[in-house]
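Chemist: Sequence plus the predicted model coming up.
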Amino acid sequence: MFKTTLLMGLMTGLMLLIGDYIGGSSGMTVMLAFSLISNAVIYWYSDKLVISQYNAQPVDAKSAPMLYGIVQGLAQRAQLPMPRIYVIDTVLPNAFATGRNPEHAAVCVTTGLMELLEPREIAGVLGHEMSHVKHDDILISTIAAGMAGIISVMARFAFWFGGDRDDRRNNPIAGVLMLVLTPLAAAIIQLAISRTREYMADYTGGQFSGDPDALADALAKIESYARTRTMPRATEATAHMFIISPFSAKDAQALFSTHPATEKRIERLRAEAQQMRQAGTIQPLV
């Protein structure tokens, strides 16, 4: 909750700067009211907005029995409520989790992930996502996605409508800085919060699935596809939510990756698997 409060405070501060640029003290007052409303909406509804953005469709035990069974088994191992399950129709393999708490969590996978990965690898990926649910990372990442999206929109609004002072309004450099630096600041906040949690989610995901090697294999496969193609509907504001960045290596967004190097993640998972083999605790879910 401290991290969530800090994140919302920082994002609100950025929005106040935009308000000051647009309309001085009156602009800051309007933006303060807008940010408070935005915070409330994002807290309660940002998961639905993200799911809707990717046109994810709900599935259940009848429509996706294998997927449902894996998630159900992981939820039992992690001692978590059964999350809602959604599928995104795209050939690119990827996945993310969202929601404000474990009781309102949802996991989303792509059709490409189900088609290209083996069941044991899918279990590893979903173990990673269930770790995010277990450690309340989904609240922080979902709020970050909503706030970053709003700030990016407001920064563009500030660029086109200028400020309340003539020198600002007639200064194109100030407008460009507002357009570029504010979304960048939002992205840096995302990066600082999300990168440090991916290693923990990998480790715990390996424990939940009982097979860290499977997650390592899955990351290698997903990375091989992600390097060449950007996922449809992907935005900078939601990139940090996926297990692997949805942007190709050629895109400018790769310069501000919200994820640690995949090679480092795989290396750690291999070491975890070796330790589990030595301890005799390898127990694959699938």
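Modeler: Looks like it arrived, so ask away. The shown structure was predicted, so the numbers you read here are calculated from the model rather than taken from an experiment. Numbers count the residues shown, from 1 in each chain.

Chemist: from here on, contacts and neighbour counts on C-alpha atoms
Modeler: OK.

Chemist: Stretch 145-154: which residues count as buried?
Modeler: Ala145, Gly146, Met147, Ala148, Gly149, Ile150, Ile151, Ser152, Met154 (16 or more other C-alpha atoms under 10 Å).

Chemist: shouldn't the fifth one be in contact with Gln190?
Modeler: No - with contacts defined as C-alpha atoms under 8 Å, Gly149 does not count as touching Gln190, sitting 11.5 Å away.

Chemist: Format the buried residues of stretch 145-154 as JSON lines; extra columns: distance to Gln274.
Modeler: As requested, the buried residues of stretch 145-154 are exported to JSON lines (distance: C-alpha to C-alpha, whole Å):
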{"residue": "Ala145", "distance to Gln274": "35"}
{"residue": "Gly146", "distance to Gln274": "39"}
{"residue": "Met147", "distance to Gln274": "40"}
{"residue": "Ala148", "distance to Gln274": "39"}
{"residue": "Gly149", "distance to Gln274": "41"}
{"residue": "Ile150", "distance to Gln274": "44"}
{"residue": "Ile151", "distance to Gln274": "44"}
{"residue": "Ser152", "distance to Gln274": "44"}
{"residue": "Met154", "distance to Gln274": "49"}
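
Chemist: also this one, for the comparison:
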Amino acid sequence: MYKRSRSNITRTVLTLGGTIGLVVLVASLWGRTALFVGLGIALLLTGYAYYSSNRLVLKAMRARPVSQPEQPVLYRIVKELALAARQPMPRIYVSPTIAPNAFATGRTPRNAAVCCTAGILELLDERELRAVLGHQLARIYNRDTLLLSIAGALSGTVSLIGILGYTAPIVADDDQPNPLAVLFMAILGPVAAIFVRVPVSSSIYQHADADSADLTDDPLALASALRKLETGVKAAPLAPEAAIVTQAHLLMVNPFRDGDGISRLFLRHTPIADRVRFLEEMAERG
């Protein structure tokens, strides 16, 4: 378990370095002065992504920290799993949204946080919740959250103008989106999605599933949880809001309705059916 930590740290460094290089390269086309301006912007962008990345998804999901008396079961499960993994215990948050989901964020295990929505706490039984939390802790200890959080922060910064323009209540006379906003999104959306789709492999979810199954010794519990989450998301999907779209890859399952607009560009989740099949095969192998 937790063998991908070094690889994810390397990929994070390459992602940040690649971002700086790309911005500087584009800026250099306008001359030496623009090159230095571009370098400054690139350093600010990557610095912001690194130091703010762990807070963005918590803010987007309106999550708040909870104490042991508030969530005794949730607190106990996380503590037991962290002890079993011989790793630091993350901070615990709860999001008020009814859409069932969970996520983890943080640059290192010592400043990490794990969050469950109100919807998932109502939907899953304790065995299934334990498996989902095992998945989230696996992401933290493998430094998946480092890579995922920074990729989301970079993507969110690039796409902010385009997504806000696309979703802003500025419409033409025929109730169609503002043509200028659509143009911004057509250009910036795919560029922003690159920051998620290039460094973040869809296999990251399956690897964390496997680590959760090893940690809890219960792959079928996670398979059951994923089936419930798939049904739950269909019943209560999140709206593809600007702040959430670029952070959605951090969530346990795709939080949007299938085919929801710009969100399709950013999705990296492995299909639920494939993840369930993988877990059932693990259970059969014992």
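Modeler: Perfect, I can see it now. Just so it is clear, the model here is predicted, and its values are computed rather than measured.

Chemist: Filter the buried residues of stretch 145-154 of the first structure down to the ones in helices?
Modeler: Residues of these located in helices (DSSP state H): Ala145, Gly146, Met147, Ala148, Gly149, Ile150, Ile151, Ser152, Met154.

Chemist: And for the nearest residue to the last one once chain neighbours are set aside, the neighbour number?
Modeler: Looking back up the chat, that one is Met154 of the first structure. Excluding the flanking residues, the one nearest Met154 of the first structure by C-alpha to C-alpha, 6 or more residues apart in numbering is Ile18, at 7.1 Å. Burial of Ile18 of the first structure is recorded as 27 neighbouring residues (other C-alpha atoms under 10 Å).

Chemist: What lines up with Met114 of the first structure in the second structure?
Modeler: For Met114 of the first structure, the aligned residue in the second structure is Leu121 (criterion: TM-score structural alignment).

Chemist: Sorry, slip of the keys, the one I care about is Asp136 of the first structure.
Modeler: In the second structure, Asp136 of the first structure lines up with Arg143, judged by TM-score structural alignment.

Chemist: residues touching the closest residue to that match other than its chain neighbours, list them.
Modeler: Excluding its sequence neighbours, the residue lying closest to Arg143 of the second structure (C-alpha to C-alpha, 6+ apart) is Ser5, at 5.1 Å. Contacts for Ser5 of the second structure (C-alpha atoms under 8 Å, 6 or more residues apart in numbering) come out as Tyr141, Asn142, Arg143, Asp144.

Chemist: Could you check how far Ser5 of the second structure is from Pro72 of the second structure?
Modeler: Distance check for Ser5 of the second structure against Pro72 of the second structure: by C-alpha to C-alpha, to the nearest Å, it reads 30 Å.

Chemist: How are the strands of the second structure distributed by residue range?
Modeler: For the second structure, strands defined by DSSP state E occupy the ranges 64-65, 91-95, 102-105, 113-117.

Chemist: can you give me the offset of the lengthiest helix in the first structure from its chain's centre?
Modeler: Among the segments of the first structure that qualify as a helix by DSSP H, the longest is helix 2-53. When distances are taken as C-alpha atoms, centre = their mean, to the nearest Å, helix 2-53 of the first structure is centred 18 Å away from the chain's centroid.

Chemist: what packs against it?
Modeler: Where contact means 3 or more C-alpha pairs under 8 Å, 6 or more residues apart in numbering; DSSP states H and E, helix 2-53 of the first structure is packed against helix 137-161, helix 172-209.

Chemist: Quick check: buried residues in the longest one?
Modeler: Residues of helix 172-209 of the first structure classed as buried under the neighbour-count rule (16+ other C-alpha under 10 Å) are 174-175, 178-179, 182-187, 189-191, 193-195, 197-209.
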